[in-house]
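S.K.: kindly generate the corresponding structure for this input.
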Amino acid sequence: MDYKTILVALDDDPARAARLEAALALCRHFGAGLVGLTATGTRLEPFRGAGEEAGKYAARAAADLQRTIDENLATLQAAVASPDATLACRHVVVEAETGWALATEGRFADLILPPPLQAGDNAPALMAEEAEYALLNAGRPVLLVPAGAKLAPQAHVLVGWDGSQPAARAVSDALPLLAKASAVTVVVVAGDSGEDEQQAGGERLLQWLAAHGVTAWLRVQRGGQPGEVLLRLTQELNAGLLVAGGYGRSRLRERMLGGTTRTLVRQAGVPLLLSH
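M.R.: Next up is the predicted model:
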C-alpha cells in the first residue's frame, strides 16, 4: 500500500516550509494527492451588550481570519505551482483548533504532517498540542518535520523497536517508506533483563519485513535510555528518517518522568514518523 492522501497543516510556524516540502516530496514519490489544512480556531461571538464596539470587533476578527485563509491558500498554491502542475491539491478550512481539525480530517488521509514542537518551547506537553492530539485521535501516523530538515523518501530509515503495540503500528504505517528506503536498520535497546527475548523479537520483525519485500538489519544496543540511543544512532548512521511508536506507556507517566516519545519529539533533528 502506498500513501495516496497527504494532509499537511498550513500553520505559519518556523517549520512550515520544511513541512510543505516534505509533503510535496511524498506526493511526487507516491503519486499522492495533497490536502492543505487551515484551522481557524474557535470563533467566539462578541458580547451582545457591547453595542457598536462589538460590531467593530467582529469585523476586524473576520478580516484577520480571511487574511489568514488567503495567505495559507497562496502559500499552498505557490508550493505546488511548479514543477507539480499536475499534482492533485486542495485546500480545506475547518472552524476548529488545529489539533481537532487534523484529527478529524486526518481520518481520511494516509499520513498527517502537523506543526512540530518549536525549538525553545518549554511547555510541559510531550509535543505541540495539535500534533499530540492528532497522534492520539486520528488513527493515522503523524510525520513531524523539524525546521530546516529535509525528507528524502529513499533515505536510510532507522526503526526503534521495543515489541510494543505502538511500535508495531508505526512499522506497519511506515511500510511504503521502508520499501523505498536505501537501507533499513531496526534498533533494539536491550534492558538489564530479557535481552534474549528482545533480540528474538527484533529478529522476528526482520522476518516480517522480509515477507513485505523489505531487507533490514538488526542492531541490538545494550543499556542506555532508548530515546537517547536512537538519536545517537540516527546521527552515526546518517539516517534521514526515524520511525517509532508514540506513547509506549501512559502519557501521564511520560509527562512526569520523561520517556522515549518526549525525547524523540523534542530532540530529533530528522523527520520523525510516529504511530499510536
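
S.K.: C-alpha from now on. contacts and neighbour counts both.
M.R.: OK.

S.K.: hmm, who's touching the helix or strand where residue 134 lies?
M.R.: Under the criterion of DSSP states H and E, residue 134 resides in helix 129-137. Identification of contacts with helix 129-137 by Cα atoms under 8 Å, 6 or more residues apart in numbering yields 97-100, 102-103, 106, 114-116, 126, 141-142, 246, 274-276.

S.K.: what subset of those residues is buried?
M.R.: Burial by neighbour count, 16 or more other Cα atoms under 10 Å: within these this picks out 98-100, 102-103, 106, 114-116, 126, 141-142, 246, 274-276.

S.K.: all strands for the stretch 151-276 of the chain, in order.
M.R.: All strands of the stretch 151-276 of the chain, identified by DSSP state E, counting those that start in this stretch, fall at 156-160, 183-190, 217-222, 241-245, 272-275.

S.K.: I figured residue 34 hits residue 84, correct?
M.R.: No - contact criterion Cα atoms under 8 Å: residue 34 and residue 84 do not qualify, at 11.0 Å.

S.K.: these two: which has the busier surroundings?
M.R.: Between residue 34 and residue 84, residue 34 has the larger neighbour count (other Cα atoms under 10 Å), namely 25 against 13.

S.K.: one more, please, to line up against the first structure:
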Amino acid sequence: MSPKKMLFPVGGGDELESRINGALLVSKHFNTHLEVQLSEATVSSGVPTGVVLPNEIVDKLEKIQLDNLKTVMSTHRHIFDECCKKIAIVESETPINNQATAHLTMTVGLRSTIVAQQTKFCDMVIAAAPQKGVATATFEAAVLESGKPVMVIPRAMKEFKTDKVIIGWNNSPEVARAVSAAIPLMKEAKLVHIVSTKAYTTESLSRIRDLRNYLAMHDIETTFELIKTTFIPGEALLKTANEGKFDLIVAGAYCKKGLKEMMLGGSSRYTLEHTKIPALVSH
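M.R.: Have a look, this model is predicted:
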C-alpha cells in the first residue's frame, strides 16, 4: 500500500533548505501528501522542574519566545514555499487525489514528545539523518516511537529514486517489517539485492530462501550476497551499497538503550554520518 500521508519533523540548524527539499522529493516520488512539522520549545519546557519564575520574568520570556516563533516560522515558510515551487508540489492543508501536496505546520512544546505522538498518525515518517551521526531525542522518537516505517534521508539529497534497492537482512522482526513496508517500492525497482553476513546465517541459508520466495510471491526478483563484516559496525552494508550504486537501503533499526544498532546490527552513528543513500527502516 502506498502512503497517503507522510510526516517530516523539522527543526532549525544547518542544511535546512536541503533537508526540506529532500523530504519533498520523497513525497513527490510517492505522489502523496506531506506534512512538514516544525516544533519549538515552550518557555516552561526550559525551566527545571520545581523552579518557579516570577510572573514578570515569565511574561518577558513569553514575549521573546513569541517574537522568535514568528521569525522561525517566517524563515521556514520562505524556504518551504520556494522548495514546493521548484519541485512542483501543491501547497494544501489536505490531500488532493493524484497530486503531490504539502503543508507546513508549527506546534509549540517539547519537540521529541510532539514527534513521538504526531508520527503515529501518518503512513510513513521522513527523518533527516542527524548531524555527525549522533541520534537526537527527536530522531529517536521518529524512528523508535512512531510505530511507522521511517525514510531516513541524507541531510543533502538532490534526487530520490528507487531503481536499485539493497536489503540488509539480519533475520530480525524489525527488518522483516521494513521489507514489508518497502514492497511497493521494490515492485517498481529494476534490481533488489539482499545482503547478509555469516553471523545471521549460522543455521543455514534457508531464511534467505524464505525471504526470496516471499518476495517472489510479490513478483519481486532478487539477488543475494554474503558480505564480510568489518571492525566498524554498519560499514560493510554501506560500503556494498555505495559500490553497487544503490538508490535505497532497506533495513531494521532496533535498540536496547537508544538507537544503538541499525541495519546489520551495526552502529547507527557510522551509517548516519557517512551515508549518502536514503534508508527505509523500521523498528
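
S.K.: from the buried ones among the contacts of helix 129-137 of the first structure, which ones fall inside helices?
M.R.: 98, 99, 100, 102, 103, 106 (DSSP state H).

S.K.: among these, which two are most distant?
M.R.: Largest separation among these by Cα to Cα: 98 and 106, giving 11.2 Å.

S.K.: who's in contact with the closest residue to residue 173 of the first structure other than its chain neighbours?
M.R.: Spatially, and ignoring its direct neighbours in sequence, residue 173 of the first structure is nearest to residue 141 (6.5 Å; Cα to Cα, 6 or more residues apart in numbering). Contact analysis of residue 141 of the first structure by Cα under 8 Å, 6+ apart lists 110, 111, 112, 135, 170, 173, 273, 274, 275, 276.

S.K.: residue 141 of the first structure maps to what in the second structure?
M.R.: Matched to the second structure by TM-score structural alignment, residue 141 of the first structure sits across from residue 149.

S.K.: any idea how far residue 258 of the second structure is from its match?
M.R.: 17 Å (Cα to Cα, to the nearest Å).

S.K.: ditto for residue 186 of the second structure
M.R.: 29 Å.

S.K.: counterpart of residue 268 of the second structure in the first structure?
M.R.: By TM-score structural alignment, residue 268 of the second structure lines up with residue 261.

S.K.: just residue 169 of the second structure next, same as before
M.R.: Using TM-score structural alignment, residue 169 of the second structure sits opposite residue 161 in the first structure.

S.K.: residues in contact with the nearest residue to that match once chain neighbours are set aside?
M.R.: Spatially, and ignoring its direct neighbours in sequence, residue 161 of the first structure is nearest to residue 188 (5.4 Å; Cα to Cα, 6+ apart). Contact analysis of residue 188 of the first structure by Cα under 8 Å, 6+ apart lists 160, 161, 162, 198, 199, 202, 218, 219, 220, 221.

S.K.: switch these over to a markdown table; also include neighbour count and distance to residue 75 of the first structure.
M.R.: Below are the contacts of residue 188 of the first structure laid out as a markdown table (neighbours: other Cα atoms under 10 Å; distance: Cα to Cα, whole Å):
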| residue | neighbour count | distance to residue 75 of the first structure |
| --- | --- | --- |
| 160 | 26 | 34 |
| 161 | 26 | 37 |
| 162 | 22 | 40 |
| 198 | 19 | 46 |
| 199 | 22 | 47 |
| 202 | 23 | 43 |
| 218 | 17 | 42 |
| 219 | 16 | 42 |
| 220 | 15 | 44 |
| 221 | 17 | 43 |
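
S.K.: ok, of these, which one's closest to residue 184 of the first structure?
M.R.: For these, the nearest to residue 184 of the first structure is residue 218 (8.8 Å; Cα to Cα).

S.K.: please state the offset of the helix or strand harbouring residue 19 of the second structure from the chain centre?
M.R.: Residue 19 of the second structure belongs to helix 16-30 when assigned by DSSP H and E. Taking Cα atoms, centre = their mean, to the nearest Å, one finds the center of helix 16-30 of the second structure at 11 Å from the center of the full chain.

S.K.: ok so, going back, closest to residue 265 of the first structure out of the contacts of residue 188 of the first structure?
M.R.: residue 160 (13.5 Å).

S.K.: what's near enough to touch that closest one?
M.R.: Contacts of residue 160 of the first structure by Cα under 8 Å, 6+ apart are 167, 186, 187, 188, 230, 242, 243, 244, 245.

S.K.: the third one pairs with which position in the second structure?
M.R.: When the structures are aligned by TM-score structural alignment, the residue of the second structure matched to residue 187 of the first structure is residue 195.

S.K.: related to what we said a few turns ago, ok, residue 186 and residue 258 of the second structure, which is more surrounded?
M.R.: Each of residue 186 of the second structure and residue 258 had its neighbours counted (other Cα under 10 Å), and the higher figure belongs to residue 186 (26 against 13).

S.K.: the residue opposite the more buried one in the first structure once aligned and residue 68 of the first structure, how far apart?
M.R.: Superposed on the first structure with TM-score structural alignment, residue 186 of the second structure falls opposite residue 178. The gap separating residue 178 of the first structure from residue 68 of the first structure is 36 Å, by Cα to Cα.

S.K.: and for residue 118 of the first structure?
M.R.: 20 Å.

S.K.: looking at the second structure, name the residue matched to residue 56 of the first structure.
M.R.: Match for residue 56 of the first structure (TM-score structural alignment): residue 60.

S.K.: contacting residues around its match?
M.R.: Neighbouring residues of residue 60 of the second structure by Cα under 8 Å, 6+ apart: there are none.

S.K.: cool, residue 261 of the second structure as well?
M.R.: Per Cα under 8 Å, 6+ apart, neighbours of residue 261 of the second structure: 253, 254, 255, 267, 268.

S.K.: in the second structure, which helix is the longest?
M.R.: If you go by DSSP H, the second structure has its longest helix at helix 55-87.

S.K.: just the angle for it relative to helix 16-30, thanks.
M.R.: For helix 55-87 of the second structure against helix 16-30, the angle by axes from the mean of the first three to the mean of the last three Cα atoms, to 10 degrees is 50 degrees.

S.K.: grab the most central residue of the first structure for me.
M.R.: residue 143 (2.1 Å; Cα atoms, centre = their mean).

S.K.: ok, that one - contacts?
M.R.: Counted by Cα under 8 Å, 6+ apart, residue 143 of the first structure has contacts 111, 112, 113, 114, 271, 272, 273, 274.

S.K.: alignment lookup: the last one to the second structure.
M.R.: When the structures are aligned by TM-score structural alignment, the residue of the second structure matched to residue 274 of the first structure is residue 281.
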